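**Student:** Pasting a predicted model and its sequence here:
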Amino acid sequence: MTGAAAPASRDYSEGVTRRARLVAVVATLLCGAIGVVSSTQTWLVVVLGDSAGRTLEVPGASAIPVLAPLSLAVLALGGALSIVGSVLRYAFGALTVVIAVLLTWATAQVALAAPVSAVSSTVTEATGITGESAVAGLLDSITSTAWPVVTLVVWILLIGAGVFTLATAHRWRSGGRRYRTEDAAPAAGPAGSRPHDAIDSWDDLSRGEDPTA
C-alpha cells in the first residue's frame, strides 16, 4: 500500500505545481491584457463650460500616461514567467507586485477623485489652453465611467497574482530543461548520425554525387 501511495502522492504534488504556475501565468497575462484594453477606453467625460458646452472623452491612456506601457510590461512578465528559471521567477514576481502597486495607486486617484490633471492633456489638445489652473477654469463637470473602477479591481488582482507567484515559485518545474535536453540530444551522438539535410544534398551535387543514393 505504501508503494502505491507514493506515486499517487507524487502525481498529486506535480498536478498542484502545474496548476500553481498556470494560475500565476494566466492571471498575470489576463490582467495585463485588460490593462491594455482599458487604456483605449473612455475613463472620464468632460463638459466644458463654454457657450457650446462641448463634451470631451478622456481615454485611460490620457488619464494615466503610463497605463499602456506598464500594462504591456505586465503582459511580457506573464509570458516570461512560463519559461524562466527559479531566480527570475522571484525577480519577475516582485516586479509584478511593484508595477501593480504603482498602477493601483494611480488608478485609485482617477477612480475616486477624477482630478483635473487626468483630463488636462485632452482639454489642452482640444482648446490649446495649457496650465492646470487655466484648464480647471474651463471645466463645467468631470464624470467617471466604469472603466477606472474595473481597472482598479484588476490591479488589486494583479497584486495577488504577484504575491502568489512569489509564494509558489519554488515549487514550479523548470520550463526550459526539457527544451535544453531535446536540443542537446542530437549533439550527443556520432557526428555522422545526424539527418541528411538540404545543405548536405547541395554539397553532394557540388561534388558530382547523387544525393538520393
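**Tutor:** Perfect, thanks for sending it.

**Student:** going forward, measure contacts and count neighbours with C-alpha atoms only.
**Tutor:** OK.

**Student:** before we move on, which element is residue 141 in?
**Tutor:** Using DSSP states H and E, residue 141 maps to strand 139-144.

**Student:** got the contact list for the residue nearest the centre of the chain?
**Tutor:** Most central in the chain under CA atoms, centre = their mean is residue 75, positioned 1.5 Å from the mean C-alpha point. Residue 75 is in contact with 28, 29, 30, 31, 32, 33, counting by CA atoms under 8 Å, 6 or more residues apart in numbering.

**Student:** Quick one: the strands in the protein, in order.
**Tutor:** For the chain, applying DSSP state E gives strands covering 42-48, 55-59, 139-144.

**Student:** Mean neighbour count and distance to residue 202 added to those, as TSV?
**Tutor:** Below are these laid out as TSV (neighbours: other CA atoms under 10 Å; distance: least, CA to CA, whole Å):
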stretch	mean neighbour count	distance to residue 202
strand 42-48	21	59
strand 55-59	19	58
strand 139-144	16	67
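
**Student:** possible to save these as CSV with distance to residue 123?
**Tutor:** CSV is the format used below for these (distance: least, CA to CA, whole Å):
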stretch, distance to residue 123
strand 42-48, 8
strand 55-59, 8
strand 139-144, 9
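
**Student:** Alongside the first one, take a look at this:
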Amino acid sequence: MPNAGQAAGQAAAAAKAAPAWARKSSLVLLIAVLALAVFGATTQTWMSVTVNPDQVGQAGAAQEALEVQGSKAATAVTALALVALAGGLAAAIAGRIARWIITAIIVLASAGIVAAAATVLADPLAAAQGPIAAATGVTGAQAQVAVTAFPTLAVVAGCLLALAALLIIPAGRYWKTRTKYDAPTAAGSTATAGPVDEIDSWDRLSRGDDPT
C-alpha cells in the first residue's frame, strides 16, 4: 500500500538521519558503562581507617588500618547502580511512554548514587562507624580516615549517568518502533494484509481483532 510504503520510508530516513549521540546502541552502551563504573567503584576501597588503639584495647592496637569498601561505606550505591543498568537495557526495547518512566527511574537512581557518595566524602568518619563497629566491637570510636578517589569517581559517574539518561527522551524520536503499541496504523494494516501465523493471531486477538 502507498501509505504503508511512505511510512516505512520515512521511518528508515529518520533512522539514517539520527546523529551519533542519538543512536540507540551508543546511548544504551554509554548508560551501561557508567552504571558499571559506579558498580565497580563500590567494589574498591573507599576509606582506610586507623582506629585509636586506646579505645579498642591491646588487641586493637595490633590491628592494621581497616580498609572499607564502597559497598559497606555506602550500601545504597551498589543497588542503585544495578537499577540504572537495568533501566538502560530496558530503554532499548521500551515504547515512548515507557522511556519517560525509565528515564525518571535512572535519573532518580543517579541522584541517589551522587547523594550517598557525597555523604561519604562530607563525613567519612560517620560513614566508617558501621565497619569500625563490626571489626572492633566498639561504637562511636574516634579514628583517622583517609578517603580514596573512588567516592569521587562514583559522584562523577553518577552525574554523567543522569545526563545520559536525559538524552533518552530526545534520542527516542530517532529510534525505530519496537512494540506493537508504538507501531503506526499504516504499518499495522500491512501486517494484517500478509500471511497470519499463530503468533500473529494471538497478537491480533489481544488487540480485539478477529483473524478469522
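**Tutor:** Great, that's in hand. Remember, predicted model here, so these are calculated numbers, not experimental data.

**Student:** Can you match the contacts of residue 75 of the first structure up with the second structure and say which hold?
**Tutor:** Contacts from the contacts of residue 75 of the first structure that recur in the second structure, judged by both residues aligned by TM-score structural alignment, their matches' CA atoms under 8 Å, are 28, 29, 32, 33.

**Student:** The third one pairs with which position in the second structure?
**Tutor:** I take that to be residue 32 of the first structure. Counting by TM-score structural alignment, residue 32 of the first structure corresponds to residue 35 in the second structure.

**Student:** And its match, how close does it get to residue 58 of the second structure?
**Tutor:** 43 Å (CA to CA, to the nearest Å).

**Student:** Ok, residue 37 of the second structure next?
**Tutor:** Residue 37 of the second structure is 40 Å from residue 58 of the second structure, by CA to CA.

**Student:** Neighbour count for those two, which is higher?
**Tutor:** Neighbour comparison, residue 37 of the second structure and residue 58: the larger count goes to residue 37, with 17 against 10 (by other CA atoms under 10 Å).

**Student:** Identify the residues contacting the more buried one.
**Tutor:** Residue 37 of the second structure neighbours (CA under 8 Å, 6+ apart): 154, 157.

**Student:** rewinding a little: which among the kept ones among the contacts of residue 75 of the first structure gets closest to residue 92 of the first structure?
**Tutor:** Closest approach to residue 92 of the first structure among these (CA to CA): residue 28, at 10.8 Å.

**Student:** for the first structure, which helix is longest?
**Tutor:** helix 2-39 (DSSP state H).

**Student:** likewise the second structure?
**Tutor:** helix 96-122.

**Student:** just checking, what packs against that one?
**Tutor:** Counting contacts by 3 or more CA pairs under 8 Å, 6 or more residues apart in numbering; DSSP states H and E, helix 96-122 of the second structure packs against helix 75-91, helix 124-136, helix 150-166, helix 168-171.

**Student:** Could I get the ones you listed in CSV, plus columns for distance to residue 20 of the second structure?
**Tutor:** Shown next, in CSV, are these (distance: least, CA to CA, whole Å):
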stretch, distance to residue 20 of the second structure
helix 75-91, 17
helix 124-136, 40
helix 150-166, 13
helix 168-171, 10
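
**Student:** Of all these, which one is nearest residue 13 of the second structure?
**Tutor:** When these are compared by CA to CA, helix 168-171 sits nearest residue 13 of the second structure, at 14.9 Å.
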